[in-house]
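Q: A predicted structure for the sequence below; I have some questions about it.
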Amino acid sequence: MNEAPFAVVGGGLAGCECALRLADAGLSVVLFEQKPDHRSPAHVSDKLAELVCSNSLRSDDIASGIGLLKAELRALGSAFMACADATRVPAGKALAVDREAFAEAMTRRILEHPRITLRYRRIDSLDDPELASMETVVIAAGPVASDGLSASLADVVGERHCYFYDAIAPIVWTHSLNQDIVFRASRYGQEKGEKGGDYLNCPMNRDEYMAFYEALLGAEKVAAHDFEKEKHFEGCMPIEALAERGPKTLTFGPLKPVGFEDPRTGRRPWAVLQLRAENANADACNLVGCQTKLTYAEQARIFRMVPGLEQAEFARFGSMHRNTYVNAPQALTEDLRLVARPRFLLAGQITGVEGYVESAACGLWAALLLVAQAQGRNLPAPPPTTALGALLQHLRTPVKRFQPSNAHFGLMPELAERAKKQDRKALYSARAQADFAQWKAAHFPGGID
C-alpha cells in the first residue's frame, strides 16, 4: 500500500469515523480540524464529533430505516456507534446520548490512535499547499463548512452549490422546571405497563396552546443574510415555521398529545411539549421538536409561556445555521469522488445525506472504499434494499432538484410481494437484513477488524 498519508478535512462525525477506519486498516491519516481557533455559529465545544443539534440519534427499532442503518453500522464495526452505545441516555425507543461524554469518547479515540495526526488548522481551499502531498483528501467539513472552503468547493463543482437552513432546539436546566406541572411519561407508557418514562412532559390546555401558538406567529426571528434564500429541510423545520402552516400542525406534529394523560386532570392534554435528557445525570433537557430561529429574547419569553417552563433557565438557546451540500448525482462519482477533482472525496452531510447517523455512515463508507482500493480489491456498494445501500443510491440518482435525505424505507425498491400496510416495515427490514448479511459475507469473509 502507498505510504503517502491520507488527509481528512473536518473532525465531525463523518471525519472522525473515516479517519479511525483508515487508521485501523494501517493507513496514515492527517485529520484537519478548525477548532478551537475557528468555530462555526453552530459549535460551542472544542471537542471533536460535536453534536450540534439534538442529542438523539433517533429510533433504534430495527423496523425503521434509521434503526436498520444503525444495525448495519454496528455490523461494520463503526466507532461512532460504539461510542454512542457506550454513552446512551434514556430516550424510550430512541438512541440518545450524553453529548459531552460522546464527544469526549470520540476525541479520545482520535488522540490515542498512533496512525492519526490531528492538526488544529482550518482548510480554506481545495488548493491548500498542505493537501498537495496527500495521497487522497476526504472533505468531511460537515454542513457548516467554512466560507472559504465552501466557495472553493463551489468553484470546482462548476455551479453554485445548494444549501438549506437547519435549526437547533433550546436546552433548559432540569432544576428550573415546575415539578408541580411537568410529569414523567413515555407516549402510551401507561398502556404498556411502564413505570415513569424517559421523557418529561409539559401539558397545555386549549387556551394555553393557542396563546403559545399566537406568540410564535408574531415573534421576532433572526433574519437570513441578504444573499441567502432560506430553504429548510423538512425533517428539521423551525417550530415557528411549522406554526405558520396552521394551528393544528404542531398538535399533529412535535406537540401532539396522543398517548398522554395529564396527572392533574386525568384527561389527555390539548398539546404536550416533551423534554429529553441531555446527559447521563439528566441535569439538562432538550425541548423536543422545538428547533427555532427566534431571537434569544423571544425564545425566553415564548417558551416560558408553556406550563412547567415559567421559570425555565436556558443552558443553550436555539439557533439557525446554514447547511452546505453539493448536487451529489452531478458533482460526485459513484465512489464519492469529485468529478472535477478525483483526488478529493466528499463524506458526510456535505454529500447530501441528512442526520447524525447518516453522516457517520457516509464517512465510514468513504473509508471502506479507500481501504479496499489501497488493498487492490473492488468493493461494490451494499444493495439498495439495505439501509446503507439505499442511502448511497440516493446520492447517485439524478433528479430535477436534488435534496438531502435521511435513511428511510422510501429510498428502497418496492417489495416484490403485496403486503398489508402494517406488515410492510417488517418485510422491508427482514429483506434488508438478509441482503446485508449476504453482501457482508461476500466482501468481508474474514469479518470486520
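A: Nice, thanks for sending it over.

Q: alpha carbons only for contacts and neighbour counts from here, please
A: OK.

Q: hey, where'd the strands end up in the stretch 151-300 of the chain?
A: Ranges of strands in the stretch 151-300 of the chain, per DSSP state E, counting those that start in this stretch, are 162-168, 171-173, 183-184, 199-204, 271-277, 284-287.

Q: try this one side by side with the last:
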Amino acid sequence: MDKTLHIVGGGMAGSDAAWQAANAGVPVVLHEMRPKVGTFAHQTGDLAEMVCSNSFRSDDDEQNAVGLLHWEMRTAGSLIMAMADRHRLPAGGALAVDRQAFARDVTAALRDHPNITIEHGEITDLPDDGQWIFATGPLTSPALGAAIARATGTDRLAFFDAIAPIVHADSIDMTRAWRQSRYDKGDTEEERTAYINCPMDRDQHEAFIDALLAAEKTEFHEGEDAPYFDGCLPIEVMAERGRETLRHGPMKPVGLTNPHNPDVKAYAVVQLRRDNALGTLYNMVGFQTKMKYGAQTSVFRMIPGLEEARFARLGGIHRNTFLNSPSLLDTGMRLRSRPHIRFAGQVTGVEGYVESAAMGLLAGRLAAAEINSRPLPPPPSDSAMGALIHHITGGAEAKTFQPMNVNFGLFRPVDGLKGGRRGRRDRYKAYTDRAKAAWQEWLALETQGNLAVT
C-alpha cells in the first residue's frame, strides 16, 4: 500500500499539513501550481505567501480566541507559528510578521525536509485513489474548482475578498503623522510605537468619505453576485452603510493622542502597520478596497500624512471560493463522497491566515494518523480547533453557511463552571483554560513523536 500523502496547495494550510504529516514519518508530495501558474494576488513562487495582510491578529491566549488558536498551534509544533514567531514585527498586542522573510523560511523548511517533495504544477481534477488533502485556498484554479463542483454535485459558494494597499514608509509625512499603538499597548517601546497614525479632523473626514463614495470602482462580471465576507469588507462598502461606519471601524480615533497637537482629539485616524522587518513598508490597516488604481492614489493621498505617498502595492479585490462544508465534509475533514480526499484551509469555510493554517495542521495530523494505522478522533469541541471543526462540519446551518473566524461564540457556554463566573474577562479565561486542557488531552492521544520545529 502506497503511504504517500499528496497535498495540493502550498499556502498556510498546505504548508502546515505537509509539515505535520512529514514529521509523523509520512512521505509527502506537496503540489503547488505557482510559479508555473500564477494568480493575480501572489507575487512570488514562495510557499505560504501572505497576500492580504501581514497580521495574525491578537496573540493574547487568555482573552482572545485567535490568540488561543496561536497557543494550540504552537503546542502542536506548527511550522506556520514557528516562522511567524521567528519573523515577528512590533504590532502592539498583535502578531504581525515580515511577510517576505516568513514565506522564504517556510519554503526553505519544507524544501529541506527529508520526507517532503515539492512538485510545481497545476492539479486539475480530483483523484480516484491515494490519500489527498486539497488546501487550494480562496484562489482555487478554475479547472480544479469545476472538478470539485462536479464531484460534490453542488455549486461552489463564493464571496469577494479584498486586499489593502502597502505604502513606502519614507513617503509618509511624519510631521503630520505619528507612531503609537492604540492605548500604548505593548511591553516594549518598539511595540508601543508599532503603528503610524494619520489624523483627520471632521472636514477632512467628510471630504474623504465623499471622495471614497464617488470614486470609480471595480465592476464585477455578469453572474459574480456573491456576498462580501463581513470580516474583510472593502472600505467603500463600509462607507455605503453609513458615513460614520469607518469611524467605528478601521478609522476609529480612540486610544490615540497626536503629539503634534495633543490637546485636540482627532475626528478619525488612519493606521498603518509595519509590513517588513526593515520598516520600509507599511500596510494600511483595514483599508481593503475595490477602487480602481487611479482612484486609489488620488483618494488615499487625501489622508493627512499621505499626500506624497508612494504605493508598493495598491489594493484589489478577487473572487474567493469555499465549500459548503457542513453538507460535504465529515468530522475528519474528509469528503463524504470520496473519503480518501480531505479538504483544509480557507476553502473549507474558515476565514483568516491563522484559522486556515490551523485546519491544515489538523488535516495533516489526521491524515498521517490514518496512514500510520493509528486513526485519531477529531479534536474536542471545547478546544479552539475543535470548535472550528465542529462549526464547519455540522455546527453551522448548511443553507446559510458563510466563512467564519474563530471566536468564543463557537464555544460551549461556560455558565456554571468554577463558581459560575459570568464577567467577560472571567468567562474568556474560563474558555481558554478549558480549551487548553482539552487540547493537551487530545495531543496526548498521539504517539507519533516530536513535531517541534528544529
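A: That came through, no problem. For clarity, every value in this text was computed on a predicted model and none was experimentally measured.

Q: that older thread, so which of the strands of the stretch 151-300 of structure 1 comes closest to Arg301 of structure 1?
A: strand 171-173 (13.4 Å; CA to CA).

Q: So Gly423 of structure 2 versus Leu69 of structure 2, what's the distance?
A: Gly423 of structure 2 is 22 Å from Leu69 of structure 2, where distance means CA to CA, to the nearest Å.

Q: between the two, which one's more packed in?
A: Using other CA atoms under 10 Å, the more surrounded residue of Gly423 of structure 2 and Leu69 is Leu69, with 27 against 9.

Q: Tell me the secondary structure of the more buried one, please.
A: At Leu69 of structure 2 the chain is in helix, as set by DSSP: H, G, I helix; E, B strand; the rest coil.

Q: Excluding covalently adjacent residues, which one is nearest to it?
A: The shortest distance from Leu69 of structure 2 to any non-neighbouring residue, by CA to CA, 6 or more residues apart in numbering, is to Ala384 (5.7 Å).

Q: my read: that neighbour touches Leu68, true?
A: Yes - judged on CA atoms under 8 Å, Ala384 of structure 2 makes contact with Leu68 at a distance of 6.8 Å.

Q: Who has more neighbours out of these two?
A: Between Ala384 of structure 2 and Leu68, Ala384 has the larger neighbour count (other CA under 10 Å), namely 33 against 26.

Q: got the contact list for the aligned partner of Ala147 of structure 2 in structure 1?
A: The equivalent of Ala147 of structure 2 in structure 1 is Ser152 (alignment by TM-score structural alignment). Counting by CA atoms under 8 Å, 6 or more residues apart in numbering, Ser152 of structure 1 touches Asp124, Ser125, Leu126.

Q: Most neighbours among those, please name it.
A: Ranking these using other CA under 10 Å puts Leu126 first, with 21 neighbours.

Q: Quickly find the element holding that residue.
A: For Leu126 of structure 1, there is no host helix or strand (DSSP states H and E).

Q: ok, now how distant is it from Leu332 of structure 1?
A: Distance from Leu126 of structure 1 to Leu332 of structure 1, counting by CA to CA: 15 Å.

Q: Quick check: the corresponding residue of structure 1 for Thr393 of structure 2 vs His408 of structure 1, distance?
A: Residue pairing (TM-score structural alignment): Thr393 of structure 2 is matched to Arg396 of structure 1. To His408 of structure 1, Arg396 of structure 1 is 16 Å away according to CA to CA.
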